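S.K.: Take a look and give me a structure for this.
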Amino acid sequence: MVEKIDVEFEEGDNNFLTHSMVDKMLIQNRKFVKNQPKRVVDLHSLETRVSMNPYVEKASVFLTIDGILKTLIKQRKPLARLVNGDTFFYIDRFGVKIPMSSNFSSRVPLVSGVEDATEIKELIKLLQTIASDDFFKKEIIAVERESNGEYVFNVRSGDYRVVFGGSEFASLKLKKLKAFYNKALIDETITRYKLINVKYHNQVVCTKHSHNGKQ
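M.R.: Okay, the predicted model is just below:
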């Protein structure tokens, strides 16, 4: 007999699913699999059912010798929150769409202007480069892809925007931007600017809030 249901989540900082939500996925014929004979439990069907949930990246369902039905789940991890018209959804590192959840809100960049699969693939590569740096992972809160294919960032530390340009040479541009930050944040000159442009080779071009032009 199945004596107990045990649900385990792989480590991660997302909490879309709860243990009780997974328990409900394991219902067969309106009855829990608990107390059913082990030989009649369709493990493949249960695993398929859990895997079909949009928040599940990977699931494994199996029975232990002592009658415990174990379910191991790896939840999908959002990389960004996309807005398309009035529609919001997350995407993960594979470009899979993840619905918004009332249980959990992930602190990932808000992205606009990205629509087709090619643009999403390019976006994922850029976001993974950003996420690999602890500072920029927190600093860049929104990404806008303009019609010319260039990106503009909204940041956490001020009301200025970063004109990033295309996705090419992303690591080099971020390195250049960080060097600028290291100086401008310390001497507080960064508050003078409304745009910080790093799309040009080997230079940072800033536009001031005043009418004094570019520095």
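S.K.: For the rest of this, base every contact and every neighbour count on C-alpha atoms.
M.R.: Noted.
S.K.: Who are the contact partners of the residue nearest to Y151 when sequence neighbours are not counted?
M.R.: In this structure, Y151 finds its nearest non-sequential neighbour in R145, 4.6 Å apart by Cα to Cα, 6 or more residues apart in numbering. By Cα atoms under 8 Å, 6 or more residues apart in numbering, the contact set of R145 is V111, S112, G113, V114, Y151, V152.
S.K.: Any chance of these in JSON lines with distance to S102 and neighbour count as columns?
M.R.: Compiled in JSON lines, the contacts of R145 are given as follows (distance: Cα to Cα, whole Å; neighbours: other Cα atoms under 10 Å):
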{"residue": "V111", "distance to S102": "20", "neighbour count": "20"}
{"residue": "S112", "distance to S102": "22", "neighbour count": "18"}
{"residue": "G113", "distance to S102": "25", "neighbour count": "17"}
{"residue": "V114", "distance to S102": "24", "neighbour count": "21"}
{"residue": "Y151", "distance to S102": "30", "neighbour count": "21"}
{"residue": "V152", "distance to S102": "29", "neighbour count": "19"}
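S.K.: which two of those lie the greatest distance from each other?
M.R.: The distance between the two most remote of these (Cα to Cα) is 12.4 Å, for V114 and V152.
S.K.: quick one: the helices in the chain?
M.R.: Here the chain has its helices, by DSSP state H, at 19-25, 43-51, 117-131, 134-139, 170-184.
S.K.: Out of those helices, which gets nearest to K58?
M.R.: Among those, the nearest to K58 by Cα to Cα is helix 43-51 (6.3 Å).
S.K.: for comparison, sequence B:
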Amino acid sequence: MNNKNKPLFIILKISCIVLLPILFLSFANHRNNNRKVQKLIITRQAPLDSIQYITNDAIETLLFSVKNAEEYALKELKMNLLEKKLDADPMVENADIYLTIDGVLKVIIKQREPIARIIDHNQFYYMDIQGVHMPLSKATSARVPIVRGLNEALWEDAYLILKHIYTDPFLKENIVEVINNKKNFYARLRGADFLVCIGNSEDISLKFNNLKAFYKKASKDHFLDKYTKVDLQYNNQVVCHRTPEPTAPTQE
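M.R.: Next up, the predicted model:
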């Protein structure tokens, strides 16, 4: 090879080494971006992974209102915009969306978690695990206690009580209703006729531990139907009001 052409040859060789991979990569990206979405997979994070407060159909409609997900080319997808759409839904706490290498669009959502259903005159809504108002779901109903008569000024007090109920397996299973009357809170238990006077949220853990101990013993001794009211407001004790015994008719 002529020595004069050697530098030119080296430049061409280096250019090919640098440019060819870029061209191949550009071609591959162009081809990949024109591919269609292969599949849409929606999953929900625990503990609400088996409950659909927002359905899969509603999620797909929210994300792709014009056409089905599989009709979109990968280059048409704006991940940040799609995530913002889901995050704005009142049933969703947060969402993550990403594409796999084989063109599968994966949506992972964390749904908001209701802990109580509030009945406020003609309005119905949830309180969620963060203590925030949450609208009712159009898809399903949460199995949570009903709350009546809640004074908004006592919202924080109610939240502390209701969150404790929700996170305790026994209380979550058995307390079906909470009532706010003035500054006091009351509860009704599944299958029991007596009213539980909670008072306020002060010492709530101790109060509910006392209630569980009382319930366990009274249930074992078959005394649950003997009481009309169980008061938890007194220090480290449960005060029970018994059902009056029927009096025998007097004979004339």
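S.K.: Just the TM-score for the two chains, thanks.
M.R.: After superposition, the two chains reach a TM-score (TM-score structural alignment, normalised by the length of the first structure) of 0.88; 209 aligned residues with a Cα RMSD of 2.0 Å.
S.K.: Please pull up the equivalent of R148 of the second structure in the first structure.
M.R.: Aligned counterpart of R148 of the second structure in the first structure: S112 (TM-score structural alignment).
S.K.: thinking that match is in contact with D86, fair?
M.R.: No - here S112 of the first structure does not reach D86: they are 11.3 Å apart, not a contact under Cα atoms under 8 Å.
S.K.: re earlier: with mean neighbour count and distance to Y90 of the first structure as added columns, please give the helices of the first structure in a markdown table.
M.R.: Shown next, in a markdown table, are the helices of the first structure (neighbours: other Cα atoms under 10 Å; distance: least, Cα to Cα, whole Å):
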| stretch | mean neighbour count | distance to Y90 of the first structure |
| --- | --- | --- |
| helix 19-25 | 14 | 20 |
| helix 43-51 | 17 | 18 |
| helix 117-131 | 16 | 11 |
| helix 134-139 | 15 | 16 |
| helix 170-184 | 15 | 22 |
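S.K.: and of these, who's closest to S101 of the first structure?
M.R.: Closest of the helices of the first structure to S101 of the first structure is helix 19-25, at 12.8 Å (criterion: Cα to Cα).
S.K.: Quick one: list the elements packing against that closest one.
M.R.: Here helix 19-25 of the first structure touches strand 4-9, helix 43-51, going by 3 or more Cα pairs under 8 Å, 6 or more residues apart in numbering; DSSP states H and E.
S.K.: Export these as JSON lines, with columns for distance to C206 of the first structure.
M.R.: Compiled in JSON lines, those are given as follows (distance: least, Cα to Cα, whole Å):
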{"stretch": "strand 4-9", "distance to C206 of the first structure": "46"}
{"stretch": "helix 43-51", "distance to C206 of the first structure": "49"}
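S.K.: if we compare the ones you listed, which one ends up closest to I186 of the first structure?
M.R.: strand 4-9 (42.3 Å).
S.K.: what's the burial count for T167 of the second structure?
M.R.: Neighbourhood size, T167 of the second structure [other Cα atoms under 10 Å]: 12.
S.K.: which residues in the second structure form strands?
M.R.: Assigned by DSSP state E, the strands in the second structure fall at 39-44, 92-99, 104-111, 114-120, 123-128, 133-134, 146-148, 175-181, 184-189, 195-199, 227-231, 239-242.
S.K.: what would these look like in CSV with distance to A213 of the second structure?
M.R.: CSV is the format used below for these (distance: least, Cα to Cα, whole Å):
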stretch, distance to A213 of the second structure
strand 39-44, 36
strand 92-99, 36
strand 104-111, 34
strand 114-120, 24
strand 123-128, 28
strand 133-134, 33
strand 146-148, 24
strand 175-181, 15
strand 184-189, 14
strand 195-199, 14
strand 227-231, 12
strand 239-242, 13
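S.K.: With K163 of the second structure as the reference, name the closest of the ones you listed.
M.R.: Going by Cα to Cα, the one of those nearest K163 of the second structure is strand 114-120, 6.7 Å.
S.K.: Kind regards, and thank you for your time.
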